[in-house]
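In: based on what follows, work out the 3D shape:
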Amino acid sequence: MIDPVTLAVIQAGLQQVCDEMDLTFSRAAFSPVIAEADDRSDGIYSATDGSLIAQGSRGLPVFVGVMQFSTRTILDRIAKGLTAAPEPGDVYIVNDPYLGGTHLMDVRFAMPVYRGGEIFCWLSNTGHWPDTGGAVPGGFSASAISAEQEGLRIPPVKLFKKGHLDTEIYQIICSNIRVSEQRIGDVKAQASALLVGADRLATLLDRYGDATVTEAIAEMRRLAAKQMRAMIGLIPDGTYKSTAFIDSDGVVNQPLTIALTVTKAEGALTFDFAGSSPPCMGPMNSVRATTYSAVYLAMRHIFPDVPISAGAFEPLTIIGIDGTFLDAHYPRPVSGCAAEVSQRIAEAVFAALVQPLPAHVTAAPAGTSGNFGLGGHDPERGRDYVMYQISGGGYGGNALHDGLANGCSTIGISKAPPVEIMEQTYPVLYRRYALHEGSGGAGQHRGGFGLDYEIELLRGEARASFVMDHGRVGPQGALGGQDGAVNRVEVIRGGETLIPEHLSKAQDIALKPGDRVRVRTPGGGGYGPPADRDPALVAEDVRLGRYSPDQAASLWPAGK
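Out: Modelled structure (predicted):
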């Protein structure tokens, strides 16, 4: 049996391999969404079943489960002869949502790592490409009704063969996406991250030996399952229910329902989504891999000390998604699944488990990535561009303190790219970039504030698209706390203000120089009864201008 010290060192070493891949990917990438916003992730996966071994601490949590599923898909297709068998130096590319993915813009690379002529493990990463074709620049088509309208769908194929780029496949990809001349920088960065990981992993294996590292990996999985079961033991046996809503699917202007029943029994949790809405016409469907990953990341939020490993998922069973919009099949559109639907799933998990775990679970966070795509031609630079803006929002209050303001989305660590980088890269000017004050839901501990930004188009003509959420109902409060403020989107054209019909979703809005877009993201939900809030904290919020005196008096009568 491996000794605890060696196990800890190997576990940290595998984590470091993934962290170095993350850093390499971001530092070498060209696109701001990867290089600045860190919309990417890297991990190590089993050679036998594709299960997760380790993932970088700097990567998006939503990709924890997704890359596990996509790696399994590659292994399965190789075994069936649907995908060519691997050789040293090969790197596969895949973005098909229905083959263990998310939306089309999340492009995954996978590379086998060989030891002694046999595959020891797989390295995989995911990066958000700014565009993969489709009806609108950036891929977030709010009214798509089929996958083809969202962009190019790539099954698992070898983009690199024996270490060399397959230029024919690469040309096919570039012929179907916008600003294709910029993709080579991201492609090489993504592949380089895997090569760095392979080199660092080889050093670790050479130091401790393949057999010892293999034993450590098995023990890491066993301990992760044991630790997750120990955390689940904090939950009393029973059934806990919750409901979360999607504003609309972007086509039919009616809410979608996520109905969740969580059952704790025999040291395990079952998440039953029976009763959720059926598949929808628009792009707010979720694929199975993303739905599973959303539950996994929610549990990571609740129990962050459980190590990232496939073992941590073993006590979690997910059922009831068949026939719902949480298990989409081709050709259902899915551009909103990773960035939006997954966060509603996590919100449903939080709302159910805050009941038995009030000290561990927060009120609902903003729960939207604020996907804003802008595409056009910059006449000054003589080139086309696709700009993708993500934005933060308020976190929910919790048992100890108020929610964080302008935090990253529930699904990851991605942050909004710096304003200066965006203005240097695209023909836009940020007229406003501030907190969405007053947006936090009232409670004993109020929710954090969202973001309030306004962008003006400076040159040329462009088309804007939005796939966001929480425009109809704000993030849920918990245990008597009030909901956070809703997401607000406004387009100012020719002095007139347009509010999208679907509130948080619209596509192909034509913009001319001087036109502006303003977005106010949601605040987090409040935690606990507002009447229990310390009057001194209410007074401090008023003093800092976070709430007006009238707002504070209305929300917290005890704080007058």
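In: please make it C-alpha for all contacts and neighbour counts, starting now.
Out: Will do.
In: the nearest residue to Phe303 once chain neighbours are set aside sits in which helix or strand?
Out: Closest residue to Phe303 apart from its sequence neighbours, by C-alpha to C-alpha, 6 or more residues apart in numbering: Met231 at 7.1 Å. Met231 belongs to helix 210-232 when assigned by DSSP states H and E.
In: got a list of contacts for the helix or strand following that helix?
Out: Remark: after helix 210-232, the chain's next helix or strand is strand 238-246, criterion DSSP H and E. With C-alpha atoms under 8 Å, 6 or more residues apart in numbering as the test, strand 238-246 has contacts from 255-265, 341, 344-345, 347-349, 351-353, 355, 469-470, 473.
In: how near is Leu223 to Asp327?
Out: Distance, Leu223 to Asp327, by C-alpha to C-alpha, to the nearest Å: 30 Å.
In: more crowded one of the two?
Out: Each of Leu223 and Asp327 has its neighbours counted (other C-alpha atoms under 10 Å); Asp327 has more, 21 against 17.
In: and that one, what does it touch?
Out: By C-alpha under 8 Å, 6+ apart, Asp327 lies in contact with Pro279, Asn285, Ser286, Val287, Arg288, Thr291, Ile321.
In: closest to Arg332 out of those?
Out: Closest approach between the contacts of Asp327 and Arg332, by C-alpha to C-alpha: Asn285, at 7.0 Å.
In: give me the number of residues near that closest one?
Out: Asn285, neighbours per other C-alpha under 10 Å, totals 30.
In: from memory it sits against Tyr330, does it?
Out: No - under the criterion of C-alpha atoms under 8 Å, Asn285 is not in contact with Tyr330, lying 10.6 Å apart.
In: thinking again about what came up before, which among the contacts of strand 238-246 count as buried?
Out: Neighbour counting with 16 or more other C-alpha atoms under 10 Å marks 255-264, 341, 344-345, 347-349, 351-353, 355, 469-470, 473 as buried within the contacts of strand 238-246.
In: mind checking which of those residues are in helices?
Out: With helices taken from DSSP state H, the overlap with the buried ones among the contacts of strand 238-246 comprises Arg344, Ile345, Glu347, Ala348, Val349, Ala351, Ala352, Leu353.
In: one more, please, to line up against the first structure:
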Amino acid sequence: MDAINTSDLDIADRRVDPFLMSVLKSRFEAIVREMTLVVMRASRSAVIKNARDFSCAILTFDHKLVSVEDALPIHVMSMDMATRPLTELFDDIARGDIFLNNCPYTGGTHHADLIMAMPVFHEGEPLFWVVALSHHADTGAPVPSTYLPFAKNIFEEGLHFPCVRVAQDYREKQDILRIGTMRNRVPDMWLGDVRAQIGACRTGERRIGELFARYGRDTIMGFVEDWFDYGARCAKAAIAKLPAGSYTYETRHDPVPGVAEEGIPVRVTIHVDPEKGEIVVDARDNIDNVAGGLNLSENTATGSCRIGVFNNLDESVPHNEGAKSQIKVLLREGSVVGKPKYPVGTSVATTNVNDRLMIAGNCVFAEMGAPHGQAESGNHLPAGVGVISGHDPFKNGKPYVNQVFVGYAGGGARHGFDGWLTYCGPANAGLIQLDSVEVDESMYPIVIERRGVLPGSQGFGEFEGAPAMAGVFYPLDHDMTIVYAADGTSFPPRGVLGGGDGKESESIKLAGSERVVLPAFAEETIEEGAKIAFTACGGGGYGDPLKRDPRRVAATVNRGWLSREAAETVYKVALVEGGELGVLVVDEARTRTLRAA
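Out: Predicted structure coming up:
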């Protein structure tokens, strides 16, 4: 997007000098980055410190998003919903307080995401919230997992903290922490992860205090207002370039036995008003809550509707309150994609149906035609991203629980770009890190036998979806339980505008010479001597495969992601040996003949 011209903004309306505004923007981002480093370095569970399933943010005390940095999209685009109940429920918020909220019925995402929020005061006035959200390895659910698609209500999920004060006057409240550790399979790990979040919040509070000491209240708060105004102008300018109209897209989550026998359709309509610079995302036309954990929380439904829009705007649009204000979201109470009706289960609210909602939000822009929109991506929870548990035979039978990120789904293509290989799912869009094999094997009694790209599994198109990852891992000297929810087994990612579909997910148990195809949604025991094999989804393709640049086809073949035969049959691109040993190049004459035919 072209740079925003602020010359028409009356100088009297500017609260802060433009150069100082740039400095303060970077200072706030640096504070969030430092908070992020505290969580990453101080946490104990692999899902947080290795995979980085956590996010930090700064909001104003009246719950407006100021700054995020390297945060997962699903965690921050509706962070205000998690802090807003605090000022409604507590009339004695004081300096040194820290609050814990992981309840979807008080603004949380889902029960595994513990959201820690601390007020920041200046001269007795509360002005900001510093927030650290971490996805915990265990929350004491009946099943050793934080993803429970079969949990019909919150009574079948893990422990909920519906806006609880966990520290007062900078001192931890031991009674609250005792509740958490007692209801946890790995209490020491849980407590360490909680304290990492507390440390991040205290770091953020201290650093914002230093900003006030240097620049003063009026300058800092003036910057915030100017920053929001700038975000709104950027979003309006980006939306103004889109074609006006209403556009609809529907995708479908896989069937889940006993919960949604026919699957769950997910439908989104957007109304684009370029003159107002506004987009309304309407997700009300969806089915009622289901009897399982696949229902979205209001937080995740709202955030995901916004994310689909942001993914289709220029990347220079800041992710702050001003930009958010140009995206309106319409939800229906009691809908699987909307505001859940208490006490239905929302355990899987950050993935699965939520992935499908973001996918629909990404793809609906393709209804405008090229170059807009993107193809469907893969989803979060194949067996390669399962929650494993058991008793470690090398640590005197000590119990362990952790979500691994051994191998995950590929991203969908968009105009001009092939899909992102290490995408994982739209809720994080590549920001979750792939586990280190060596670190996983050192922390848990497992062996990762292999993982890698599955050639030919991508959605073909002018721009290709990312190929699928596949792999095998197994427990050492004990029985291991794995819980996963592999959406995309029945309805794999679709291409758009003529692009092909990505490969479906697969879950397989290998026991000697026996090969058992497992259900897509299951809790399985992998006995000593057995193995779990998985294929995550490949991403969908974008556009007509015959329009793909032949040189890109050759590059994909040389990378090992596409066979020479597929290049000729799918893309009508003929390849021959080049000057360098083992490297294929395009046979220009034969390719022209194939494509002409």
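In: what's the TM-score here?
Out: Once superposed, chain against chain, the TM-score is 0.94 (TM-score structural alignment, normalised by the length of the first structure); 550 aligned residues with a C-alpha RMSD of 1.8 Å.
In: one step back: output the ones in helices among the buried ones among the contacts of strand 238-246 of the first structure as TSV; include the columns distance to Ile10 of the first structure.
Out: Shown next, in TSV, are these (distance: C-alpha to C-alpha, whole Å):
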residue	distance to Ile10 of the first structure
Arg344	36
Ile345	34
Glu347	34
Ala348	36
Val349	33
Ala351	37
Ala352	36
Leu353	33
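In: just the helices in the stretch 51-200 of the second structure please.
Out: With DSSP state H, counting those that start in this stretch as the definition, the stretch 51-200 of the second structure shows helices at residue ranges 73-76, 80-89, 174-182, 187-215.
In: what's the closest of the ones you listed to Val38 of the second structure?
Out: Comparing the helices of the stretch 51-200 of the second structure by C-alpha to C-alpha, helix 187-215 comes nearest, at 5.4 Å.
In: and the angle from that closest one to helix 174-182?
Out: Helix 187-215 of the second structure runs at 130 degrees relative to helix 174-182, counting by axes from the mean of the first three to the mean of the last three C-alpha atoms, to 10 degrees.
In: list the buried residues for helix 187-215 of the second structure?
Out: The neighbour-count check on helix 187-215 of the second structure (16+ other C-alpha under 10 Å) flags 187, 189-191, 193-205, 207-208, 211-212 as buried.
In: now do stretch 374-382 of the first structure
Out: By neighbour count with 16+ other C-alpha under 10 Å, stretch 374-382 of the first structure contains the buried residues Leu374, Gly375, Gly376, His377, Asp378.
In: about what we covered before: what's the match for the residue nearest to Phe303 of the first structure in the second structure?
Out: Using TM-score structural alignment, the partner of Met231 of the first structure in the second structure is Ala238.
In: what's the neighbour count on that match?
Out: The number of residues packed near Ala238 of the second structure is 23, by other C-alpha under 10 Å.
In: Glu523 of the second structure now?
Out: For Glu523 of the second structure, the neighbour count with other C-alpha under 10 Å is 20.
In: now do the strands in the stretch 401-550 of the second structure.
Out: Secondary structure of the stretch 401-550 of the second structure (DSSP state E, counting those that start in this stretch): strands located at 446-453, 469-475, 480-485, 506-511, 514-517, 521-526, 530-535.
In: ok, the residue nearest to Phe303 of the first structure to Glu219 of the first structure distance?
Out: Look at Met231 of the first structure and Glu219 of the first structure: by C-alpha to C-alpha, they are 18 Å apart.
In: could you do Ile455 of the first structure as well?
Out: Between Ile455 of the first structure and Glu219 of the first structure the computed distance is 51 Å (C-alpha to C-alpha).
In: for the alignment partner in the first structure of Arg195 of the second structure, give its distance to Val113 of the first structure.
Out: The alignment partner of Arg195 of the second structure in the first structure, by TM-score structural alignment, is Lys188. The gap separating Lys188 of the first structure from Val113 of the first structure is 18 Å, by C-alpha to C-alpha.
In: contacting residues around Leu204 of the first structure?
Out: Contacts of Leu204 of the first structure (C-alpha under 8 Å, 6+ apart): Ile10, Gly13.
In: alignment lookup: Thr146 of the second structure to the first structure.
Out: Mapped onto the first structure by TM-score structural alignment, Thr146 of the second structure lines up with Gly139.
In: again, but for Ile446 of the second structure
Out: Here Ile446 of the second structure is matched to Val428 in the first structure, going by TM-score structural alignment.
In: from Leu374 of the first structure, how far out is its match?
Out: Taking C-alpha to C-alpha, one finds Val428 of the first structure at 10 Å from Leu374 of the first structure.
In: same check on Pro418 of the first structure?
Out: Counting by C-alpha to C-alpha - Pro418 of the first structure and Leu374 of the first structure are separated by 16 Å.
In: repeat that for Gly397 of the first structure.
Out: In this structure, Gly397 of the first structure and Leu374 of the first structure are 33 Å apart, going by C-alpha to C-alpha.
In: is it correct that Cys408 of the first structure is in contact with Lys415?
Out: Yes - when contacts are counted by C-alpha under 8 Å, Cys408 of the first structure is listed as touching Lys415 (5.6 Å).
In: give me the common contacts of the two.
Out: What both Cys408 of the first structure and Lys415 touch, as defined by C-alpha under 8 Å, 6+ apart, is the set Ser391, Gly392.
In: got a list of what the most centrally placed residue in the first structure touches?
Out: What sits nearest the mean C-alpha location of the first structure, by C-alpha atoms, centre = their mean, is Ile411, with 3.7 Å. Neighbour list for Ile411 of the first structure: Leu60, Pro61, Val62, Ala294, Leu297, Ala339, Ser342, Gln343 [criterion: C-alpha under 8 Å, 6+ apart].
In: was I right to think the fourth one contacts Ile345?
Out: Yes - counting by C-alpha under 8 Å, Ala294 of the first structure does reach Ile345; the two are 6.2 Å apart.
In: from the chain's centre, how far out does stretch 122-139 of the first structure sit?
Out: In this view, stretch 122-139 of the first structure has its centroid 13 Å away from the chain centroid, taken as C-alpha atoms, centre = their mean, to the nearest Å.
In: now swap in stretch 539-558 of the first structure and tell me
Out: Worked out by C-alpha atoms, centre = their mean, stretch 539-558 of the first structure lies 33 Å from the chain centre.
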